[in-house]
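>>> A predicted structure for the sequence below; I have some questions about it.
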Amino acid sequence: MKNLTRFLFLIFAAQILASSCSSIMKTYSYKDKKTDLKQYKTYAWINLDHFVEDNKKGNKLYAKYILDLANQELKKKGFILDVENPDAVFLFDTQIENRIAYNQAPQVSVGVGFGGPGYYVGGYVPVAGGQITQENYDEGVLFIEMYDTKTQKLVWRGWAQEKISFTTDLETDIRRAVEQIFMRLPVKHK
């Protein structure tokens, strides 16, 4: 009984430790296979007007911060800001999506079996575990898109998503998201 109690305590401690760890940011990108991104050297931003209105309503509070970080990353890649005649235009947006995750606790079982000459009988009896729990959480998504100004077609998109909560340090996570998204932009001008 003492070993079973110790074992159940270790399972409980492992679940607490796993749930207290911070979530992992996932980043993705898409590139149009027909397009050589090295041809784009100048850029501008489009669709920034809605951020001003959303900011007045209390939404999109980090839009200016994201824009500044993105400009820094584009400058590191050798892009030049040109609002008059850019080769490419970028836009970005943020979303918070409600998600549900289902988890199942490990099934702890005890095996019981016996056999005889020519006949074998076996089975197991579940002792504990196997409970399914539901977790509601919010996932923050930042995406940045790049369009060709002549064809107006999407040539590259990068996005990051991460589980967020009231303890999330949004400024640090946004900085990391912008850096990781632009690491996936496969071009660097000298």
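Everything's here; your move. Numbering: from 1, shown residues only.

>>> only C-alpha atoms for contact and neighbour calcs from this point on.
Noted.

>>> for this protein, what spans make up the strands?
For the chain, the strands defined by DSSP state E cover 26-31, 42-45, 80-81, 88-104, 107-116, 119-129, 132-148, 154-164.

>>> tell me what the shortest one is packed against?
Applying 3 or more C-alpha pairs under 8 Å, 6 or more residues apart in numbering; DSSP states H and E, one finds that strand 80-81 contacts strand 42-45.

>>> and the strand it packs on, what other elements does it pack with?
By 3+ C-alpha pairs under 8 Å, 6+ apart, strand 42-45 packs against strand 80-81, strand 88-104.

>>> Need those strands in JSON lines (columns: mean neighbour count and distance to residue 62).
Shown next, in JSON lines, are those (neighbours: other C-alpha atoms under 10 Å; distance: least, C-alpha to C-alpha, whole Å):
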{"stretch": "strand 80-81", "mean neighbour count": "18", "distance to residue 62": "21"}
{"stretch": "strand 88-104", "mean neighbour count": "15", "distance to residue 62": "9"}
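
>>> As a markdown table, the ones you listed with distance to residue 137 would be great.
What follows is those, written out as a markdown table (distance: least, C-alpha to C-alpha, whole Å):
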| stretch | distance to residue 137 |
| --- | --- |
| strand 80-81 | 38 |
| strand 88-104 | 5 |
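
>>> chain center to the lengthiest helix in the chain: distance?
The residue-count maximum for a helix in the chain (DSSP state H) belongs to helix 2-20. Helix 2-20 has its average C-alpha position 28 Å from the chain's average C-alpha position, going by C-alpha atoms, centre = their mean, to the nearest Å.

>>> and the angle for it with strand 107-116?
Relative orientation of helix 2-20 and strand 107-116, computed by axes from the mean of the first three to the mean of the last three C-alpha atoms, to 10 degrees: 140 degrees.

>>> Put this next to the previous one:
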Amino acid sequence: MKQIKIILLASIIILLTACAAPGPNVNFDKNPNINISSAKTFAWLKESKALHISAGFNPIVKVRIDKAIEQALENKGYTFVTDTSKADLAVSYTVGSRDKIQIDSYPATFQGGFGWGRGYYGRYGRIGMSTETHVRNYTQGELAIDIYDVKTKQPAWHGWATKKLTKDDKENIEGLIKLIVSSTLANF
């Protein structure tokens, strides 16, 4: 009986964890050979600003990402300049999404009825004999921001964030963009 309670508790915890809408998964890498500590200005690497955008991407969302990156860097004390040759840093980004499938298997839940007699304890069989499988389709979005040292023309920093996109995210796209950009640039 104790094993069944443990299995049920573990299943509930896993289910609640899987259903929660987690924040973005953020990471970064920096070039140890490039010192940008004295940098004060930034510009876009290319006029288009993004290095790559998935086909069919909403151009209004792109403009929002452009503005969010500029604002986040200005909030960190950098000054935006329009001429890349006069900037200390050059910035670009890549954005896209990918449809994914998540498959989870759990031990079969406790089955059976309650009452007096043989069926009182239900049917639980042997542990490991049967499983329940749940299949979920979801979209994972990704934003990667690249910062280059203009003097050396070398990459200085690369940060990226991935997130499962929920219905709430799609309804509040501006808030999502600000969250992703600020989370990604937090380590810069």
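That came through fine. Just so you know, these numbers come straight off a predicted model, no measurement behind them.

>>> Report the TM-score for the pair.
The TM-score (TM-score structural alignment, normalised by the length of structure 2) is 0.71; 166 aligned residues with a C-alpha RMSD of 3.4 Å.

>>> What about residue 177 of structure 1, how many residues nearby?
Using other C-alpha atoms under 10 Å as the criterion, residue 177 of structure 1 is surrounded by 25 other residues.

>>> tell me, what residue is most central in structure 1?
For structure 1, the residue nearest the mean C-alpha position is residue 161 (2.1 Å; C-alpha atoms, centre = their mean).

>>> okay but that one is in contact with residue 94, surely?
No - using C-alpha atoms under 8 Å, residue 161 of structure 1 is not in contact with residue 94; the gap is 9.8 Å.

>>> overlap in contacts of those two?
By the contact definition C-alpha atoms under 8 Å, 6 or more residues apart in numbering, residue 161 of structure 1 and residue 94 are jointly contacted by 140-142.

>>> How about the contacts made by residue 132 of structure 1?
Residue 132 of structure 1 is in contact with 102-105, counting by C-alpha under 8 Å, 6+ apart.

>>> Can you get me a residue count around the counterpart of residue 179 of structure 2 in structure 1?
Matched by TM-score structural alignment, residue 179 of structure 2 corresponds to residue 176 in structure 1. Using other C-alpha under 10 Å, residue 176 of structure 1 has 14 other residues around it.

>>> From residue 168 of structure 1, how far out is residue 176 of structure 1?
Between residue 176 of structure 1 and residue 168 of structure 1 the computed distance is 13 Å (C-alpha to C-alpha, to the nearest Å).

>>> show me what contacts residue 109 of structure 1?
Here residue 109 of structure 1 is in contact with 124-128 (criterion: C-alpha under 8 Å, 6+ apart).

>>> Recalculate using a threshold of 10 Å.
Residues in contact with residue 109 of structure 1, defined by C-alpha atoms under 10 Å, 6 or more residues apart in numbering, are 124-129.

>>> again, but for residue 87 of structure 1
39-44, 79-81, 147-150.

>>> what do you get for residue 111 of structure 1?
So residue 111 of structure 1 contacts 122-126 (C-alpha under 10 Å, 6+ apart).

>>> switch to 8 Å and redo it
Residue 111 of structure 1 makes contact with 123-125 under the criterion C-alpha under 8 Å, 6+ apart.

>>> so how far is residue 119 of structure 1 from it?
Residue 111 of structure 1 sits at a distance of 18 Å from residue 119 of structure 1 (criterion: C-alpha to C-alpha).

>>> Residue 79 of structure 1 too?
Residue 79 of structure 1 sits 77 Å away from residue 119 of structure 1, taking C-alpha to C-alpha as the criterion.

>>> Compare those two (neighbour count), which wins?
Regarding residue 79 of structure 1 and residue 119, a neighbour count based on other C-alpha under 10 Å identifies residue 79 as having more, with 22 against 7.

>>> Residue 183 of structure 2 contacts residue 27, correct?
No - in this structure, residue 183 of structure 2 is not within contact of residue 27 by C-alpha under 8 Å, at 9.3 Å.

>>> hmm, back to that, what sits against the closest residue to the residue nearest to the centre of structure 1 other than its chain neighbours?
Among residues not flanking residue 161 of structure 1 along the chain, residue 141 sits closest, at 4.4 Å (C-alpha to C-alpha, 6 or more residues apart in numbering). Contact analysis of residue 141 of structure 1 by C-alpha under 8 Å, 6+ apart lists 94-97, 159-162.

>>> same thing with residue 124 of structure 1?
Residues near residue 124 of structure 1 by C-alpha under 8 Å, 6+ apart: 109-113.

>>> Residue 78 of structure 2 too?
Each residue near residue 78 of structure 2 by C-alpha under 8 Å, 6+ apart is listed here: 39-42.
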